[in-house]
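*Asks:* Below are the sequence and a predicted model; questions follow.
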Amino acid sequence: MDLQGKVAVVTGATGGIGQAICRLFKESGARVIGIHKHIKKEDEVENGIDYMISTVTDYEETRQAVEEIIEKYGKIDILVNNAGINRDAMTKNMTEEQFDKVIATNLKGAWNVTRFVGPHMQQNHGGSIINISSIVGVYGNVGQSNYAASKAGLIGMTKSWAKEFARNGGNVRVNSIAPGFIKTKMLEGMPEKVLAEVQKKISLGRLGEPTEIAQIVLFLASGRSSYITGTNINANGGMTL
């Protein structure tokens, strides 16, 4: 799955899944631009990955970042909308701020970036957009109504964009992935007992690795998936069978 000559943009680039995607893209020959609101020194020295500080929730800042990338690299062939946060609480206890922040980052943030990248790809008659959703966006979860809404909305936008950006010879493919429970910092706050119970429900008997999600992203970014668009791939180890 060769990405030689491709320019790839990954949001939420320094998180567990984002980092795995950036590294795999780089290994596959792509020029990778990792976008994150905070960049640590150890991230800056990541060989072969160009990091950019930008906040996906800020419309104007996002526009400027996309324009800067296109001016510097000439094009964007691949976009991975991976930036995401959680602010969990039961609905009766959830604050307006908790709800709004999750929707702003996970849903509107993806819209902000795609608002500028999608038409650019369409003009260039090709590209691949991959949205990182969640098992929670497909099946829901107690205490995560805000997160579920944002990730379900991302799947809906995926299907709409797949129709929209393919029009008039646009040839832009848009797909989403709904990971199950993956070993990232997002799980660090979960008690071990709860994680153990979760693991029992997974057919493969274990949590997923960020690299396993990155492999699916690579497939969807590459020419190997040239006839796949508007699809959501569930990657949860058989948790929902």
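*Replies:* That came through fine. The shown structure was predicted, so the numbers you read here are calculated from the model rather than taken from an experiment.
*Asks:* contacts, neighbours, all on C-alpha from now
*Replies:* Will do.
*Asks:* Against which helices or strands is the strand ranked longest in the chain packed?
*Replies:* Ranked by residue count, the top strand of the chain under DSSP state E comes out as strand 172-179. If contacts are counted by 3 or more CA pairs under 8 Å, 6 or more residues apart in numbering; DSSP states H and E, strand 172-179 sits against helix 109-123, strand 127-132, helix 135-139, helix 145-164, helix 210-221, strand 232-235.
*Asks:* Comparison target below:
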Amino acid sequence: MSGLFISFEGPDGAGKTTALNKILPELKSKTSREIISTREPGGSAIAEKIRDLILDVKNLEMDDRTEALLYAAQRRQHLIDIVIPALNEDKIVLSDRFVDSSIAYQGGGRQIGIEEVASINDFAIEGIMPKLTVYFDIPSEVGLERIKKDRSGTEDRLEKEKLEFHQRVRNTYLELQKQNPERIKIINANQDPTKVALDVLELILNKFPRVFE
């Protein structure tokens, strides 16, 4: 596949979606290649239906392993419907979350096991990984406070988890970065959103100078 795959990761409230939306017009202006912006869970019709199941606050009885399997299932469908076709057509794919989210949230946060969740997803992704993962790091307390301020009363099933859950998620992300320093690059998300977006833009432009001119 000749396309370029970049993922955006981070704990809840890190502001990765906001930053992605801010830099998208600038990235489009600096390349002749088509840019596809997508998300997980979801991104395609079937995957979006699975997303609704996972995040519905009414599904409190959902088993942790069921949750992990559903994430892997939507990821597979997302790859088949969106990511792989775009990469085969030499497009640039920017995905708001990918496999690292499952390892951090279900492997670390739910304490199912990092290796166990990675194994489930290895089957789903068949070796397809981003060339760059932008990780937005922020203290769990700050991220949760942002969510309460911005979406009070409308938090999804994972956002409503206790602080300890989110701290485990962040710690797992940081461990993943240590294990994959060439692919996963850290952005300080505990800054003004405009500064965060500028840092992300600079990172991507410097990483792929032949793609973005």
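*Replies:* Thanks, I have it. Quick caveat: nothing in here was measured; it's all calculated off a predicted structure.
*Asks:* TM-score of the superposed pair?
*Replies:* Once superposed, the chains reach a TM-score of 0.47 (TM-score structural alignment, normalised by the length of the second structure), with 148 aligned residues with a CA RMSD of 4.8 Å.
*Asks:* all strands of the second structure, in order?
*Replies:* For the second structure, the strands defined by DSSP E cover 4-9, 35-39, 92-96, 132-137, 184-188.
*Asks:* Could you dump the ones you listed into JSON lines and include distance to residue 143 of the second structure?
*Replies:* Shown next, in JSON lines, are those (distance: least, CA to CA, whole Å):
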{"stretch": "strand 4-9", "distance to residue 143 of the second structure": "13"}
{"stretch": "strand 35-39", "distance to residue 143 of the second structure": "19"}
{"stretch": "strand 92-96", "distance to residue 143 of the second structure": "17"}
{"stretch": "strand 132-137", "distance to residue 143 of the second structure": "9"}
{"stretch": "strand 184-188", "distance to residue 143 of the second structure": "12"}
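*Asks:* mind putting these in a markdown table, distance to residue 149 of the second structure and mean neighbour count included?
*Replies:* As requested, the strands of the second structure are arranged in a markdown table below (distance: least, CA to CA, whole Å; neighbours: other CA atoms under 10 Å):
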| stretch | distance to residue 149 of the second structure | mean neighbour count |
| --- | --- | --- |
| strand 4-9 | 21 | 23 |
| strand 35-39 | 23 | 18 |
| strand 92-96 | 22 | 22 |
| strand 132-137 | 19 | 24 |
| strand 184-188 | 20 | 19 |
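*Asks:* ok so, going back, quick check: angle from the longest strand of the first structure to strand 127-132?
*Replies:* Computed by axes from the mean of the first three to the mean of the last three CA atoms, to 10 degrees, the angle separating strand 172-179 of the first structure from strand 127-132 equals 20 degrees.
*Asks:* returning to what we had before: now, of the helices and strands packed on strand 172-179 of the first structure, which is deepest in the fold?
*Replies:* strand 127-132 (a mean of 26; mean count of other CA atoms under 10 Å).
*Asks:* helices and strands around that strand, which ones?
*Replies:* On a contact count with 3+ CA pairs under 8 Å, 6+ apart, strand 127-132 of the first structure meets strand 78-81, helix 109-123, helix 145-164, strand 172-179, helix 210-221.
*Asks:* out of these, which comes closest to residue 233 of the first structure?
*Replies:* Ranking those by proximity to residue 233 of the first structure (CA to CA) places strand 172-179 first, at 4.7 Å.
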